Each structure stands twice: as structure tokens, then as C-alpha cells.
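J.: Got a predicted structure here, sequence first:
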Amino acid sequence: MCADTPETTAPDYRNSVFLPETEFPMRAGLPAREPAWLARWAEIGIYDRLREKAAAQPGARAPFTLHDGPPYANGHLHIGHALNKVLKDMVVRSQQMMGRDARYVPGWDCHGLPIEWKIEEQYRAKGLDKDDVDVVAFRQECRKFAEGWIDIQREEFKRLGVTGNWADPYLTMNYHAETVIAEEFMKFLMNGSLYQGSKPVMWSPVEKTALAEAEVEYHDHTSHTIWVRFKPQDGALEGASVVIWTTTPWTIPQNRAVSYNPTIAYGAYRVDAVAENATALVGEVLVLADKLAEAVMGAAKVSGFTRVGDVPTSAFEGVALAHPYRGLAENKEWDFDVPMLPGDHVTDDAGTGFVHTAPSHGDDDYQMGLKFGLPMTYNVEADGSYRADLPLFGGQAIINPDGKEGPANVSNIKALHGAGALFAKGKLKHSYPHSWRSKAPLIYRNTPQWFVAIDKPLDDGMNTYGDTIRKRALNSINQLVQWTPVTGRNRLHSMIEARPDWVLSRQRAWGVPLTCFTKKGAKPTDADFLLRNAEVNARISAAFEAEGADVWYVQGFKERMLDGIVDPSDYEQVFDVLDVWFDSGSTHAFVLRDRADGSEDGLADLYLEGTDQHRGWFHSSMLQACGTKGRAPYRGVLTHGFTLDEKGMKMSKSLGNTVAPQQVIDEYGADILRLWVAQADYTVDLRIGKEILKGVADSYRRLRNSVRFILGNLAGFTESEKVAPADMPELERWVLHRLAELDTEVRKGYAAYDFQGVFQKLFTFCTVDLSAVYFDIRKDSLYCDAPDSLRRRAARTVLDILFHRLTTWLAPVLVFTMEEVWLCRFPEAGSSVHLQDMPDTPKDWLDEPLAAKWAQIRQVRRVVTAALEVQRTAKVIGASLEAAPVVHVQDAETVKALKSVDFANLCITSGIQITADPEPAEAFRLPEVPGVAVVFELAEGEKCQRCWQILPDVNSHKHPHTCARCNAALG
């Protein structure tokens, strides 16, 4: 219909036209309106009703369980949380609406250092010392802090439209959860994979604890670099000094060897000339890797040097070097020989070709120590300072309590210089490990810790996928898990393939303790060092279930557990706490296995987290379950990228480029945030910002207009109007064909978690197939045809079919908007689109020959509409109904197809002529549609004042100024 108004002298037929009627507003007003839908869902209990629906149909709905990776109960949500939870919600809702019983139990990680650190900060602000407080009282403050943030985060997650069992989430600090975590730990105790070892681990001097790899982040850091002479004993190497290079001068007191690589070419280099202030000495001879000699001499301000000969690596065998601090300590602390040892880890890419080896402070060094029996040192305390009685450096800090560098590095450099061992010094800016909580630098420190051996054969009757934790994990990755995207498989596989034993212990207060006892006087290698007793374990479990893990710290607990089984005085109680990754890695046991709304086989259909969780939750869950279940706890893993600003920069408060979920919700509404997630490729990093959100909001408006058209034109629709597909016009049957195609694509896309693909297909369908074609064509029939006309009834039947499919197909994404659409038609109490399934779409709606025919018709229609637009732009016509073009078509089959339909109606013209005659030169053409040309002609006749078509028969009927169709409709 054209947009002009009827002549004032003509009859007014406006009230006889069936214009759209709907209360569905053009403007969404989501920020103000969404909370009311949330309240409605809570009132009618949607999540519980879906579970009841499944329970009432035993076996009819296959279960689907997405297991929630627990966020940390500490602080408001950031945009990464929103991305993660919305993705999870879209998975759960789509699976539910495709006929599954999709369960979602949200959960929280509650133990660990981040919360403990917050409570310590509160103590420090009050001038208090945490160590002076009763540990149980301290733990209870940590629990209260976590509870407060759980309540806040729960409401923030719900505001995103996320459905789930919010009334009964899982918490790692619930008594039953703490019990199961302890029981899972005791399985490692009983199967023999738990051991206490002393090895270097990543250590935070500020937080006084070991850290897991997932708790470490890397930042630029400027380190001291030193080149140190080690002098051979007994005239070896003809008096030439061996030079090492290190960025950790503080580790020199712990040096126990110098490593070399037998495959590297070494030479002897004489210093001939030096610059001012150099610590190199003219005439001295140094042994260096040939590839690195020039760089070393440059760093040492050597202005002239000569290579005086080859040094075969056989010359290093059996050579003893003097420790640089030999003779400096009265107690002869460093008066021992330092062996030269071969090591594959030594390279000639940087340094000198020799590696200073301190087994207590580096993994390669530790492995060398194991291989060659080097002694471990215990010179560094938990706070990052040297032991008080260490000569020269006792009590000095490597890292101060505020995270800044202590005096230890400079003191060592000065001591080396004084001893004549410092060949050169400098500074180096490089990537260095930091704690992700305190942001302070870390050190490698040798401490007694508790480990799980991942290569020890286990005789536990669960060897289907291997007899060690590592084998089970690798086989699970390869055989049992579906990876989305598939690159996730390789990432986790390579990490687990190369990882060392799992460090379980942390020297903290807030967590689940390592529930074990050690025998006094026994060594960690002794068979009876650990108490392995099923009855003791059962007592611990019962106590935790009744009183929580705090009971471990109550005076006399050891005696309660051991009395009558062993002599309590013979055993020490372990007070380290478990790494929180063990907590979250155990969640499959107390959620999937133990809860009524868990899963029947204790396995999850999907774990879904950010890509960083390959080294976090996916990883720890895999190791934990492989030790206690014999396989991975999940069948599928989906990973998403990180959130960045519009320029692709990492978000940070200091840069001011963060986007908080609440900001987006306040301005646009949660559905726009959800649509941003659905439109993006979550397998890579996602950008978000003002311009991106404006684009998302525009897509939303276009989609909203499509559903508004459907609602408006379904006003008063009844079952009696319905037309069977076989009786419908071809245009309607083409729409049904597209719906049958889309049904397959949508279900396949949702099953593959391809939300971007699903939304793009539906958005294109709504804006192109529907709004630009079907709705545009059928507006005339819907507005002007008689109510009982087949064409209008068929169109309304198709709109009803579209309504039921589009609302359910889009409901997992636009949870609020599709609810609003649904309630516009079905406002009765308890009604909700989220209680519906996606309707079955008959496959016999597919009609490929019809689709091929209509593809031809649409191509020709494109040429016609483009030709008319030229005339409209030139102001020759105001509306397409003023035209009656002549369409020249070369292909005979296409001519036949066009003549079989009302092509004028399809082109929204008052008339049209199809001809196979040769096209005149002045005809309009589109290069991409060959063989079609359009000659513009004005329509002849008078304008119908009801439908505005220009036809010869207007004003020749009972009702003045009407065409035959409108005259009949008026009765």
C-alpha cells in the first residue's frame, strides 16, 4: 500500500481496512521492563515447573547437564562473567526447548586466598595481625565474606536473565561439599598417589603460600642481571674462569652446580682491553659458548678480546669449581666444590652457555639435583627473606611485604664484587611471574609440599583408560570428550602431557584441610609415614558432614579421630589446606554425583568456561576425576575467548576502558547484552564498546519490528481461519519450505552451540525473507482482502506458524523480548514461552522445486523493484502502485514461472506485463541478473480509495472509488 492519503472528496474507507493491532510497542524499554518479567518468572517458578514437566514424562526427555564452573565469591561481576553465564544460559535453554531435561545448578568457589587476602587487608587496616586470631574465628569471617558476595552475585546473574536452580546453588563451603572434597582427597591418600616432597614451587613471599599455575600472571619486570666467574680448582681448565649468567642474584648462595651442554661449542677467550668502570680484568681468560662470547664481552664493557683456543666439553668432566663465596663465611658455609654437570636444558640462545644451578629454586635445577644427587637448601623463609643465620645475608628480604624488591639482590651483587667474582652486571626488562591477587613478583622456593603422583600406576580397578592419572587424562581427552572449538583438545593435551606432579597443599587458613596424619619420626619415603586407615577416614567424613571443615582446627580433634585405632601421640596432624583448584575439581562428586538434580551417571554433558580454564578448572577437574573416577568428568568442553574493548585492547580500570554488565543493562537492557553474545564468535576474543552495542541495538530493533508485524496482523486470529498447507498459495508454501529448512539448521546450530550461526540465519530470514519480501508483499492482502479470502487466511495461518517458531527459536537468546511477544498473545496466568518446546516442523513442507522456482521469481522481482526505485528517486512516481511496468525475460522457463503467479501483486504494482520480446535499449537492467530488463510504464485507471491500486475498473462497482476486490470485501 502507498503512504499517501485518500482524496478528501472520496468516501473514507479507512475503518474498513484491517490494519495491524497490537499492544507490543515499537520501543522496547528493556531496562525498565525486564525486572517485571524476572519477578513473574520467580512467581510462577519456571525452572521448577520444567523439572516437574520432565518428571511427569519418565524417559521422554533425555537429561542434559551443564555443570557450572564456579565463579569466585569475591566482587561484582565483570563483562567476562556476563559472557560466560549468558553462553551457559543459551545452552541450557536451547537444549530444554529441543526436548531435553536441561538442568543447571549454579555454584560458587568459596575457599582460598582471594577471600583470605581480603580479610587480611581488613585486619591490616585495623592494625591487627591475622596470626593472633583464633583460626576458626578467622575462617568464620572468611565464610561470612563469601556469603555476602554470593547473594550479590546471584542477583546480578539473575538480572542477566539466566535461569537455574538459584534457590539451591552449590557452594564449595557447604558442609557436604567440604566433606566430599575431603573424601576425594582421602582417595588419593588411600591409593598411594599422595606423597610429601620437597621441591621448588612458585611461591608468593607477600602471601606466604605456594601458588598454582592458574594463579600466576606474567607482567614486565626489570631484573638485575649478573655474569659471575666460577674458578676451577687444582689448575683445571688451565686457570680459565667459567662464567654463568643469571637474573636472580639472590639465588647465588644456593648454587650447588654449574651445568653445560655437551652439544654446544665452547672456546677460551682472553680479555685484551676494557672500558672505564669495567669489572672485567685485562689478561683474564674466560670459557664461553662461542655463539655468545661477543654478547658477553659487550655486556662486560670489554673493548678487545681474543679467542685463544677450543675447549672441548670433555674438559669439563670431573671439574670442580669453587663457589664464588668460598672462604667468606666463618662457618665455611660455601667452602665446598661446585661440580660441572651435563644438562640438556642448557642452550646457547642467551647467557653464556653455562647455567648456574640452584636445585631449590628452579625446576630445571631441581631435575639436575635429582639426577646427580645435589643437596637441597632451605635458605629462604616463607616471607621471602633469608634464614636469620645465613652468613652475610641473614634476614635480608628478596621481596618485601609490600611486594617491592628487598635488599637481597643488591647485597649479593656487592658480595660478588668484593669476592672478585663479578664479571659484569646490568638490568633486564622481561616477562616475569606475578601473583594475580597481590600483583607482587614471585620466586621459586623449595618447601615441603604435598603432591599427587600423576605417573604412578594405580591398582584401583578403574584402568579402562589407563593405570596412571596422566594416561587416563590423555585417553579421556582423545577418546571421550567433544571439544568446542576443536583446538581446545590440543591445548589441554599438551598441558597434561608435559605437566609435573600436582601440588595440592597451600600454607593458608581458609580452605579444606589436607585430612591426613603423619607418623612422628618417620621420613616421607617410609611406608608408614602416612596413616592410611579407612575407619579414621570415615570418622573424619562424619565429623565434616556434621560440623564442617572448621572442626579440623578444634583442639582435641586429632584425639577424637584416632583414639581406639592408633595412639594419637604417635602422629602429627597436617594443617595445610588444599589448593582451591582441588575444591573446584571435585565439584563433579558433590554436584553431579550426589545431588538429586545432578546427573544419572555422575558425568556432565558440558563444561563451559573461558580458554584460560585449560590450565584451570578443565585441567584440575580432569586430574581429580581421573584419580577418583578413572576418566574425565565431562563429555563435552566448550571454551570462549576473553573480552576486549572496541580497539582490541585488554580491559583495565587504569585505562578506563572497562564495560560493566550493569552499565549495558541500565542503558540498553539485558537482552541487548545477550544479543551481543549471540552475534559474536565466542571462540575468539570478543570486543565490546559503545559503537558495537549501538550496532547490536540496531539489529535488535529490526528484529523487533519483524515480530511486531506478526503480532499486529494476528489480532483476532482463530483456529477456524487456518488453511492446510496443501491449499495455500505458492508464496505461503515457499515460506513453509524456508521454515522447514531453518528448523533443521536451528536445531543443528543449537546442538553444536553455534549461537552466532543460529542468530545470523534467523536474523537474515526475518529481515530479508520476511520483512523485505513476504511481509512487504502480503501487507496488501492482510489489510485489504476479505476476512474469509483464502489468500488472507493462508497468510494469517503462516504468521501463526511463524510466531510459534520464531518465539521458541529466539527465546534462548532474547529471553525477555520473546516472553513479551508470547504474552501479547497468551497473557493468561502461568503462561511463558520458556515452558514451551520448539514445535516440530513437518519435513513435507520442504519443496525444492518450488524453492527453485521462487528463487527465479525473486531475482526478476529484484530487477523490477530496482527499476521502480530509479523512478521514485527521480520523483516520477511516489509509490510502486503507480507503476505497471513491462518485464522482458529471455528464459522461457522463467517466463512460465512468472505468468503462473500474480507477479504484479508480488512486485506491489498495479499492473505488470511479462514478455519474451527482445528488450529495448532504454530498458533498465541489473548486471547480476542477466536476461531480465524492465521498461517503466505508468498504471492506467483510477486509484482505489481503499487499497490505492490504480486499475481500469475502479469506480465501476457498487461502492464508489473501489476496485472489484475491495468492492467485494465491503459487501
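T.: Structure received.
J.: only C-alpha atoms for contact and neighbour calcs from this point on.
T.: Noted.
J.: Dead centre of the chain: give me the residue that sits there.
T.: Geometric centre of the chain, nearest residue: G610, 2.0 Å, by CA atoms, centre = their mean.
J.: Next, find the distance separating the closest residue to H493 other than its chain neighbours from G395.
T.: Excluding the flanking residues, the one nearest H493 by CA to CA, 6 or more residues apart in numbering is L474, at 6.2 Å. Separation of L474 from G395 (CA to CA, to the nearest Å): 45 Å.
J.: Isn't V934 up against V886?
T.: Yes - contact status for V934 versus V886: in contact at 5.8 Å, counting by CA atoms under 8 Å.
J.: of these two, who's got more company?
T.: V934 (26 against 19; other CA atoms under 10 Å).
J.: ok, N191 touching G461?
T.: No - counting by CA under 8 Å, N191 stays clear of G461, with 10.8 Å between them.
J.: Next up, a structure to set beside the first:
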Amino acid sequence: MTEQRDYRSTVFLPKTDFPMKAGLPQKEPGILARWQADDIYRQTRAARAGREKFILHDGPPYANGDMHIGHALNHILKDMVVRTQTLLGKDAPYVPGWDCHGLPIEWKVEEEYRKQKKNKDEVPPEEFRAECRAYAARWVDVQREQLKRLGINGDWDNPYLTMDFQAEATIVAELMKFATSGQLYRGAKPVMWSPVEKTALAEAEVEYEDIVSTQIDVAFEITESPIPELVGAHAVIWTTTPWTIPVNQAIAYGPEVDYHHYRAHDGRRFLVAVDLLEQFFARTGLGPQAEGLTEEVALAEYALGTYRGSDLAGTIARHPMHALGGFFAKPRPLLAGDFVTTDSGTGLVHMAPDHGEDDFDLCKAHGIEPVFAVEGDGKYRADWLWLGGEGSVINPKFNAPDGPICTALREAGALLAASADYRHSYPHSWRSKAKVIFRCTPQWFVPMDRHGVLEHEDTPPEARWENEGGSQEPSPSLRQLAMEAIAQTRFVPEKGRNRIGSMVEGRPDWVLSRQRAWGVPITLFVHRESGQYLADPEVNARIVAAVRESGVDAWSDARAQEYLGNAYRAEDYERVTDILDVWFDSGSTHAFVLESGRWPDVQWPADLYLEGSDQHRGWFQSSLLESCATRGRAPYNTVLTHGFTMDAKGLKMSKSLGNTVNPLKVMEQYGADIIRLWALSVDYTEDHRIGDEILKGVADQYRKIRNTFRYLLGALDGFGPDERIGVDAMPELERYVLALLGRLDGRLRQAVGDYDFNTYVREISDFCNEDLSAFFFDIRKDCLYCDAPADPRRRAYRTVLDVLFQALVRYAAPVLVFTAEEVWQSRYPAGESVHLLEWPDLAAHAAEVDEAKWQALRALREKVTEAIEPLRRDKVIGSSLAAEVSVPGTAPEADLAELFITATVTRGQGDVVSVSPTTYHKCGRCWRHLPEVAEDGALCDRCDEVVGAMETPA
């Protein structure tokens, strides 16, 4: 037997310095530093100058803490949008921003005060605002570095901040547009109020939690009625907010509800809805069961009559605490309320216009005004006859069955039942986590349904209404404009349209005012006698200019006359001291970012707003209302919303549960590209999960993609333009892979257009794993390793690998921003950044193949692989190269042994695939079993020719 030679040195193995081990946590900071040194953002702007614009306007997060995982996902999605649009060749600038005013920051500064036992009210407002400004600036810097570490590419040196003087001046200017067009009014309405934070709250600042409250049944004695027999009876109300009883002014009944006049065994008579009698009896013990009477006897002895609610009109009751005199001695009318139902309670609802929307509207319609008994801290005002100076009204002990309210009602003989066992959902401040109340206070509002006020110098023609005759009709209301804008906006996912639409359709007037210190002031002067606010363009211009020069501190009593000028006297006007709802700030960002000229690369309106689904109630809506009121349309063309990030079990993340995932720690362990791959792999349109096992799975997915690039880099070692070969000269397998790449390209373009990043990532991953690694690369490794460098088949393969490389590194760049750069620089160390490249142009590589044929071949290949596996497992053969395969005679024409990586393939009868060991010898270089190999270790004809050429001197 001939001594076998070692031919390993003659095999063309892939060569690359690109490591299999990523080491992302160590490698990424260096890549980021190079981007910053090269100012990759400015390079991108220069490369796309003059191209079609795509504007994603960044919704401002609060500058008050470290980045959290939801924050990371949000910005990765934004970065993916901007990068894919840039890849498509568009000019897609990204100006990041922060919300710097309002309670989130003020609350944090106050927390520091409390730790130092300082009283905020004793600190000069300018000093307090300066501390808020410094606090926000510090967290802007922290968050900026954290977001940059995620690979987010943006104008980080010039972000927008709502506390910049120019921004504050623009917000004031936007407010003045509302004022000059008549879209502001001051009125007293119940608003959600936080007794802890001592300010009104927006709906977006409220979250609902289950609580257990005290429920009480209270008797109001009827003193007058068109139904004489009701005089002396008691109208019974039921409530879960006992603290509102001291502010009661009326009782509502349902006009279509039937009420039962009932005499209890103790002689007292009660009026309760027929449908709620059993519930009432169960709570109070005042039913016939208390005396062991049958229902028939009870009705005969105790039923005094049944009345329609509408019969109660004109009935008057008195407050249980009427003996206190004053406010409590006034009559309490029974009023018809369409909102009264028989779902629970007694069918009679006590009305406190200070503390409920229905209460306020019904009482106001009957001339009953609020009394403002509850102060901002939740205590009754000191001069209130009952419980004056006491509270807080949100304290469970204050409302408890043995608390001061129930005790007084019990002593007055009016408390029929009280139990602290009523479970229900209740609004809380999402900052302090404390319960909020509805509280009537003087506030500034934007009307949702007022007509004829939207036409001013900025109102576009499409925001005006004309009738068929051509005469001018009143302009639509803000609600109508907003609903029309929603209809014209694209929503991703589509369900967002109904979500924001239902909110806008039913929302009350917009409460603009807040009673805090850190924010943009409501820069209005109100005439002390008429109560009308001043809407003078010259005064407004002076105010805006002053704020632009020195910020919100410019709004002060000391400068009042300066702003009013010679035309008005400061002593005739009240300077409003409330600040704006912070949602008005963020709702105005489109004005000072997209229109101010400070960022010349952007334009109005934005193509896209992208935030979490909670922003249908927040930023999406405030931006919509602000823009519709001042510009007649939405400031965006498309709204994209994502769900919330849950833990691995699907639970909401909470520090108290200890199930939060810190993106900063994930980057330390895995790297930013792993977080990016996770964020872009989940179905972000729904709530999604993250956890250790999930991240391990993502890391495994990343390794497979990385190994694809590593193989491409190694296999393309030394590839140059002279080696390229035309598509028409390629084998059918190469043309098939190019066709697959073309279809992938189309699906990725579609995914970008649909903002379907889950599909985008999955398509790339599946293509790398299934079409390339498990199929194309596997089949062609023999060609790469063993064919002569000049062989047309090897040249065709490497040409296709180059096309694949150029395409895949571009496709992957928006997702794996650091890895794609590493891959690109590995091949082109002196080249420009991968992120300056454009979407691959595959026109020159288009290929047509018989798709059905190749689908059939791949299906047959899977069957052959399955049939070979038992022989490999039982060590009958060492690899598929040692197998002889018989396939159905109907198999498509192709070099089947090459495709299946076997010794031979023959066509048999029937549909059965059979496998047996080959009798051919094994080539010592390519390891194929071929008939021309004389003995194991000898060379096949191809290898003999290649080795001979290598050993022959040139």
C-alpha cells in the first residue's frame, strides 16, 4: 500500500482575522469612540444632503433617572427607523430631545429638600427653578451617554431641551396663538388633583390601581315633595367616598328608574330603587328578613308605594348635618340625572359639584355652584363648619367606619351602613403613587367643542369650513379637527387609530394649568374687573422676546408694566401665576424643533412619531391637539406605537418585585448589539418579554449571524474584481441563490415600509441559517476548498459570496450597528463607515431560475439527509460523502451527488429514498469517494490536476 501524503497545505481554507468570539462589551466602546471622533452623524448628513427627507420627531423622555429597558427599546426602534430610511438613501436626521419641566423633575428636587428638612415654599422661586434646571441638565447628560452607548446615531451635541430659552419662548408663543384665537378660558371644573403633589394632573399622569374603600349608605330626610307621603321619608344614597358628604349639595335620581317607598321595622321610611332593594337590605339589615317576615307579609305591611323617578321632580331633602346651620342648612334638591343607573348602590346619587364631573354639570344646570371646601393638600378649609382644617380626605382612616365622618353621621342618625370592604379600581398619581381626587378649582382650559375660534393667521385653508353656497361657516371645533386628523393619519399597528380616536372623541376640555413652580408660565394678564385676559399682539411679542432672552424667570411682577407697555396699567391686571401642563410643552415640540430653523435638516410635519402605547393618552394626543388648534392638522403623518416590556414570566416590571432588567448591566454582560437584536426581534406591537433565558437565546441567534459573516470574510480572502464572473456564466445553484437574495431584498424593503422589524430580523436570520449555512455554504465548501482558483465554478461561487457580503452587511447594519462596522472594517480597514452605505443595488445580479424545481430539490435533499443519518449514527459510514443514494426517478435534473454531498446518486423506481455505503475509495485531498480514486488516500482527477499545477514552477 502506498504511503499516504498529507494534502492539507494544498486546500484553500478560509482565512480571516475576524474572531468567532465577539467580545462586544470590550469592543463596542472603541467603535463608538471612533464614530464620535469621525463625527459619523455629520458625515451621514453630508452624504444624504439634497435627498428625499424622512423626519422622525423624537418624543421627549423625562430627564430624571437612568435609562430603563423600555427606554432602550423605544430608542432602538427609533434608531432602526432612521437607519433603515438612511440606508434606502433618504436624508433622515435624528434630533434627540428631553422633557425638562414639570412634576417628574420638581418632585425629585423636592425629595432632596425633604431629606435636608428644607421647605420648598421658603426658597425663592428663581432659586428653586435653578435647582430643577440643574437637576434636569445632569440627567440629560447621563441619559445621553447611555443612549449613545446603545449605538443610537443622532445629533447628540445639539439635542432639543424643553428648558432651553428658545424652546420656552416657542411654547409661550404657541400658547399665545390659543389666546389670540379665543381657544382659552378660565373656569372652575372638577379636575384630577393630587393632594400630595398639590396640583392638577393630566389623564396621562394617572394610573389605576385596585383599592378597598369604605362604602356607606346615608339617609337624607325628605322635607318637601309633590308626593305628600314621601315627606318625612329618607332618600338613601350610597357612596365609596365618604369624604364628599361634607360637600354634598343635591341628590340625583334616574328619571326612568322605579323607586320603592319602604317602611322598615323600626318605623323609618326609605326611598330606594326597586332593582337595588335586596342589595340595600343586605348592607343595612333593614329588610323584612330582620323580623323573620315572609316577602308576602312584608309587602303588605311595609310597602308604601312605588314611584317613577320622574315623579320625584320638585322633591327636597336636607343634609344629615343640617343642624350645623349655614351651608348645611340649605335645601338639597332631588334632580333628574341621566347618568344614574341601577348597577349598584341605591339608585340615588349624592351630588358634590366640587368633586365629580356629572355632579358639576348637573348642579351647574340648576344654578348650584361649587364651594371649594377641600384645599389643595386634601384638608377641608379651616372655616368649614364640619371638619374644618381636618383631613387628608384620601386617608383611609379618615374615611373608615370609625373615622370622623362616619362617626358624625352615625351620631346624627343618618348612617345606615358602613363597611371597609368595597374593592374597586381607583386613580393614583403615577409619581407619588398616592390616590388622587376630583377637585373643582379655577383652571385654564382649551375648549374641545367651541366653534368659530380656530381661524387666525396660521390657520390653513383646509381647516376652514364652507357650505355649498360658498358662504363661510364657523370653523370646526378642535374635537372635529382632531378626529379628522386621526382619520388622515397612518397608524402602526392600525388598532392605535381606534385607541386614540375613542379618547379624543370622549375627552373633556383640556386642562392647561398647573399649580407648580417648574414649568413654562401661562403668560396671561387678566383684567381685574372684567375677568377677560389680554390678547394684545404687541404685549405678547414683548413677553416672548423676554422669555427667549432669559427663560421662564422673565415672567415676574417686577416686569409686568414693561410687558404691558404704555397702553395698559399693571395695577388693572392680574398676572397669572399658574404654569402650563407639561403635556403642552411636549405637544409643542414640533413647533420649536421642526420649524424653528435651529435644526435646518428637519422639516414640518414629521413623517413619524414613535412611542409606547400609553402616549395615545399623552404625547400623541397633546401634539395632535396643539397642532390642530394652531395649524389645522396633525404634526405627523404616521404614528407607530410599541407595547411594554415585561419580565420573562409576562409580569410587569417592578423594583418591589425585583424583576427589572437593567439595560446597562445587559450591555456590560452581552453588549449593546444583543439588546438591539432582542428589541428588533420581539413583536413590539404587543407587550413583550425579556429575561436571562431570552437573552441567551438572542445571543445564540447573534452567534449564528456573526459566524455567517466570519465565513464570508474567510471565503472571500484575496477576492478581487478580476475574479468576478457574470450571472449568465454561473452554475444554476449560484443563480438560484442570487434569486433567493433578490426575494429577500424585496421582503426586507417591505418590512421597512411596514415598520415590521420582527420580520426584518427573522428574514435575515433565516436566510443566513437555512439558505446559506445549511444549504449553499455546505454544498459549495468542496468547491471553495478544492477547486482551482481560476476554475469558473469557484469564481462564480466567490462572486456570489461577494454579492451576499455586500448585501447582508448593509441589511444587518441598522440592527447590529457595532458588529456590522466590525465586519466591514475587517474587509475594508481603510474604507468609510458601513453606516454611510446605501441599500444594495441587486439589478446587475438578477437571476431567473425554476423556483418549483429548486423547492423540490431542497425537499428531496432533506429526505436524503434524514435517510443517511441512521448510518452515520450507527457508524456504518463516517459522513454523507461515503453514501450511495437512490432517489425516485421523478427527481429533477441536477448534479444530485453535489447537492446531497454523497458519493453517488442513482434514480430508482417508486418514491423511496435508500442509502448504502459506497465501495469507492476516498480522495486524500477532497475526501470525496470517486470511481477514479485507485486507493484510499490517492487523488481524484480534479485534485491531481490542481495539486500538479501548484507544484509546477510558473
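T.: Done, it's in. Computed from a predicted structure; not experimentally measured.
J.: Any idea what the TM-score comes out to?
T.: The TM-score (TM-score structural alignment, normalised by the length of the second structure) is 0.94; 916 aligned residues with a CA RMSD of 1.8 Å.
J.: quick one: what's aligned to the residue nearest to the centre of the first structure in the second structure?
T.: Under the alignment (TM-score structural alignment), G610 of the first structure maps onto G612 of the second structure.
J.: Helices along the stretch 451-600 of the second structure, start to end?
T.: 478-488, 495-506, 537-550, 560-564, 582-587, 589-594 (DSSP state H, counting those that start in this stretch).
J.: and L474 and G395 of the first structure? which has more neighbours close in?
T.: L474 (25 against 18).
J.: Which residue in the second structure aligns with the more buried one?
T.: So L474 of the first structure corresponds to M483, using TM-score structural alignment.
J.: can you tell me which residues contact that match?
T.: Residues in contact with M483 of the second structure (CA atoms under 8 Å, 6 or more residues apart in numbering) are G501, V504, E505.
J.: Can you tell me which of the residues you listed has the most neighbours?
T.: Neighbour-wise, the contacts of M483 of the second structure (other CA under 10 Å) top out at V504, 22 neighbours.
J.: Hmm, Q480 and it touching each other?
T.: No - the pair V504 of the second structure / Q480 is not scored as a contact, 9.4 Å apart, by CA under 8 Å.
J.: distance of the equivalent of T767 of the first structure over in the second structure from D17 of the second structure?
T.: When the second structure is aligned by TM-score structural alignment, T767 of the first structure is paired with N769. For N769 of the second structure, the distance to D17 of the second structure equals 22 Å [CA to CA].
J.: Next: N119 of the second structure.
T.: Distance from N119 of the second structure to D17 of the second structure, by CA to CA: 63 Å.
J.: swap in C926 of the second structure?
T.: 25 Å.
J.: Between these two, tell me which one has more neighbours.
T.: Under the criterion of other CA under 10 Å, the comparison of C926 of the second structure against D17 puts C926 first, with 20 against 10.
J.: wait, what's in contact with the closest residue to that one other than its chain neighbours?
T.: Leaving out its chain neighbours, the residue that sits closest to C926 of the second structure by CA to CA, 6+ apart is C786, at 6.3 Å. Residues in contact with C786 of the second structure (CA under 8 Å, 6+ apart) are V11, F12, R925, C926, C943, V946.
J.: thought the fourth one was touching C943?
T.: Same thing as C926 of the second structure. Yes - contact criterion CA under 8 Å: C926 of the second structure and C943 qualify, at 7.2 Å.
J.: Leaving aside the residues adjacent along the chain, what's closest to R793 of the first structure?
T.: Leaving out its chain neighbours, the residue that sits closest to R793 of the first structure by CA to CA, 6+ apart is E721, at 5.8 Å.
J.: Over in the second structure, tell me which residue corresponds to that neighbour.
T.: By TM-score structural alignment, E721 of the first structure lines up with E723.
J.: burial count for that match?
T.: Applying other CA under 10 Å, I find that E723 of the second structure has 16 neighbouring residues.
J.: what sits against it?
T.: A790, R795, T799.
J.: Which single one of those is nearest to P29 of the second structure?
T.: Lowest distance from P29 of the second structure to those (CA to CA) belongs to T799, with 33.7 Å.
J.: Could you check which residue of the first structure pairs with the closest one?
T.: Aligned partner of T799 of the second structure by TM-score structural alignment: T797.
J.: does that match really touch V723, like I thought?
T.: Yes - counting by CA under 8 Å, T797 of the first structure does reach V723; the two are 6.3 Å apart.
J.: what about the two, which has more around it?
T.: T797 (23 against 18).
J.: all strands for the stretch 201-350 of the first structure, in order.
T.: In the stretch 201-350 of the first structure, the segments counted as strands under DSSP state E, counting those that start in this stretch are 209-210, 216-230, 241-246, 257-260, 266-274, 285-289, 302-310, 320-322, 337-342.
J.: which other helices and strands contact the first one?
T.: So that's strand 209-210 of the first structure. Using 3 or more CA pairs under 8 Å, 6 or more residues apart in numbering; DSSP states H and E, the elements in contact with strand 209-210 of the first structure are strand 194-204, strand 505-506.
J.: got a list of contacts for the first one?
T.: Strand 194-204 of the first structure has contacts (CA under 8 Å, 6+ apart) with 188, 209-213, 359-363, 366, 384, 435, 440-453, 524.
J.: buried subset of these?
T.: 188, 209-212, 359-363, 366, 384, 435, 440-447, 449-453, 524 (16 or more other CA atoms under 10 Å).
J.: Just the ones in helices from the residues you listed, please.
T.: If you go by DSSP state H, these have F188, D363, Y366 in helices.
J.: so which of those residues would you say is closest to Y571 of the first structure?
T.: F188 (19.3 Å).
J.: Now do the contacts for that closest one.
T.: L194, V452, G627, T628.
J.: which of those tops the neighbour count?
T.: Counting by other CA under 10 Å, top hit in the contacts of F188 of the first structure: G627 with 29 neighbours.
J.: Give the aligned equivalent of it in the second structure.
T.: Mapped onto the second structure by TM-score structural alignment, G627 of the first structure lines up with A629.
J.: Secondary structure class of that match, three-state.
T.: helix (DSSP: H, G, I helix; E, B strand; the rest coil).
J.: My guess is it contacts L478. True?
T.: Yes - A629 of the second structure lies in contact with L478 (CA under 8 Å); the separation is 6.1 Å.
J.: The stretch 601-750 of the first structure: helices as residue ranges?
T.: Using DSSP H, counting those that start in this stretch, helices in the stretch 601-750 of the first structure cover 617-628, 661-667, 670-679, 690-712, 730-751.
J.: counterpart of the third one in the second structure, which residues?
T.: For helix 670-679 of the first structure, the aligned range in the second structure is residues 672-681, judged by TM-score structural alignment.
J.: can you check the fourth one too?
T.: Per the alignment by TM-score structural alignment, helix 690-712 of the first structure matches residues 692-714 in the second structure.
J.: Great, nothing more from me.
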